[in-house]
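S.K.: fold the following.
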Amino acid sequence: MNMMPDDREGFAAFLLRLRGRGIVPKNLIAAFEATPRRDFLAGQFHSIAWSDRMLPIECGEAIEGADLQAAVISALNIEQGNRVLEVGTGSGYTAAVMARLAGRVVTVERFKTLTDLARQRFEMLGLGNALVRQADGSNGLPGEGPFDRIVVWAAFDSHPRMFVDQLSSGGTMIAPIGPEEGEQVLCKLTKIGSRFEREDLGVVRLQPLARGVAAVI
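M.R.: This next block holds a predicted model:
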């Protein structure tokens, strides 16, 4: 990927932060490097594209900081051939990165504008294995599982049991669980039999999971 000078500096700082947190999988770093982050952001944010700040995108939404995205994708431990479900497409950036690691990524977004923009970006990058659709993803995609990995970029107020049947045996789901206001716990849920084994990864502050599809935008 041809990076602008400020991109190269930002990406180098991002790599240093990841290494400081012990996140060093070569395939993950290569996937981030191959996915031009500035193309998923408005022009005024290009110079800080690789920062760990949440940055605004269309429809009043935001893209998570690069470090959180990397930590979550690393914890998913995506393997070649995996089927991945993402709830909350946003800009489409994380789906694009995951598509370089997985067999297939299905990403669900409630806003039509974000859905259309993500689709255009996937086409521009030639990512034929990243599929985006406008839908209510609050209960996943029950008719399309099982998935090997599921990631949700919005908080559940309690354990998301409705997703158990959508995960393959031994599959992994990562989602924040906690109250709408304040902080939530980022949880890694591994399917063992018909239940989840939970591992807490840290504390985040994300929007609560919205239900339904946006009527206009």
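
S.K.: CA atoms for contacts and neighbours, from now on please.
M.R.: Will do.

S.K.: distance of the spatially most central residue of the chain from Ala215?
M.R.: Closest to where the C-alpha atoms of the chain average out (C-alpha atoms, centre = their mean) is Thr94, at 4.3 Å. Note on Thr94: its distance to Ala215, by C-alpha to C-alpha, to the nearest Å, is 25 Å.

S.K.: correct me, but the residue nearest to the centre of the chain touches Ala71?
M.R.: No - using C-alpha atoms under 8 Å, Thr94 is not in contact with Ala71, being 11.4 Å away.

S.K.: the closest residue to Ile177 other than its chain neighbours: what's it in contact with?
M.R.: Spatially, and ignoring its direct neighbours in sequence, Ile177 is nearest to Phe156 (4.8 Å; C-alpha to C-alpha, 6 or more residues apart in numbering). Each residue near Phe156 by C-alpha atoms under 8 Å, 6 or more residues apart in numbering is listed here: Ala175, Pro176, Ile177, Gly178, Pro179, Pro208, Leu209.

S.K.: I'd like the structure of this one too, to check against the first:
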Amino acid sequence: MTRWDAEQKMQFLFALRSNGVTDQAVLSAMEKIDRAPFVKGLFAERAYEDTPLPIACGQTISQPSVVGLMTQALEISPRDKVLEVGTGSGYQAAILSQLARRVYTTDRHRRLVREAREIFEAMDLANITAITSDGSFGLPDQAPFDRILVTAAAEDPPGPLLEQLKIGGIMVVPVGQSDAVQSLIRVRRLENGFDYDELRPVRFVPLIEGLARDH
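M.R.: The predicted model follows:
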């Protein structure tokens, strides 16, 4: 497994800053978590490029600058309990684990959850719980959450997830048709409803209901 050197790290952080990731806590978290263990096979040598890459089960690991921007938009504080829908490679959850008290991450692909768990253990990230489940329903037993991050696109912010957000909480979710460009939306839960904020255009895989038929 390659480890990044000082020059790669500098270029990586420069790409993040150039793309609008300016929050110092987020940059520090992304400097601490090496992306290489989350990228396997043919694409391993491209781990430090600011680009999305294919992973198992037909999914992708997001572009680092998009991971940074989504994390920044959540405005996480150290006492927060965070739900991530769409574990994928586990990279985003690992970043969140540096900023929040507790991270719950779910994916419909058992294999992705299993592989992500192995990396979390190897990196000694003890505050992440990875679960195979249909993330569009959230995790009612652990609700409410201070922050929710959805890493797959829905046509609308899913109702069960909105319900599981604490008052004062923030959810960041890509919204739009799966085959077109989507918008990254930040939702704040207020005492009497929700406030929606459009952040930027993005492209994510669609949020699919049900568990995948893989092992």
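
S.K.: can you tell me which of the contacts of Phe156 of structure 1 has the most neighbours?
M.R.: In terms of neighbours by other C-alpha atoms under 10 Å, those top out with Pro176 at 31 neighbours.

S.K.: now which residue in structure 2 aligns to it?
M.R.: In structure 2, Pro176 of structure 1 lines up with Pro174, judged by TM-score structural alignment.

S.K.: make sure its match is indeed in a strand.
M.R.: Yes - per DSSP: H, G, I helix; E, B strand; the rest coil, Pro174 of structure 2 lies within a strand segment.

S.K.: for the spatially closest residue to it that is not a sequence neighbour, grab the count of nearby residues.
M.R.: Excluding its sequence neighbours, the residue lying closest to Pro174 of structure 2 (C-alpha to C-alpha, 6+ apart) is Leu184, at 4.3 Å. By other C-alpha under 10 Å, the residues close to Leu184 of structure 2 number 26.

S.K.: quick one: secondary structure of Leu184 of structure 2?
M.R.: Three-state call for Leu184 of structure 2 (three-state DSSP): strand.

S.K.: quick one: contacts for it?
M.R.: By C-alpha under 8 Å, 6+ apart, Leu184 of structure 2 lies in contact with Val172, Val173, Pro174, Val175, Glu198, Leu199, Arg200, Pro201, Val202.

S.K.: of those, which stay in contact in structure 1?
M.R.: Retained in structure 1 by both residues aligned by TM-score structural alignment, their matches' C-alpha atoms under 8 Å are the following of the contacts of Leu184 of structure 2: Val172, Val173, Pro174, Val175, Glu198, Leu199, Arg200, Pro201, Val202.

S.K.: and the counterpart of Val152 of structure 1 in structure 2, how far from Leu184 of structure 2?
M.R.: Residue pairing (TM-score structural alignment): Val152 of structure 1 is matched to Val150 of structure 2. Using C-alpha to C-alpha, Val150 of structure 2 is found at 10 Å from Leu184 of structure 2.

S.K.: which neighbours do the two have in common?
M.R.: Joint contacts of Val150 of structure 2 and Leu184 (C-alpha under 8 Å, 6+ apart) are Val172, Val173, Pro174.
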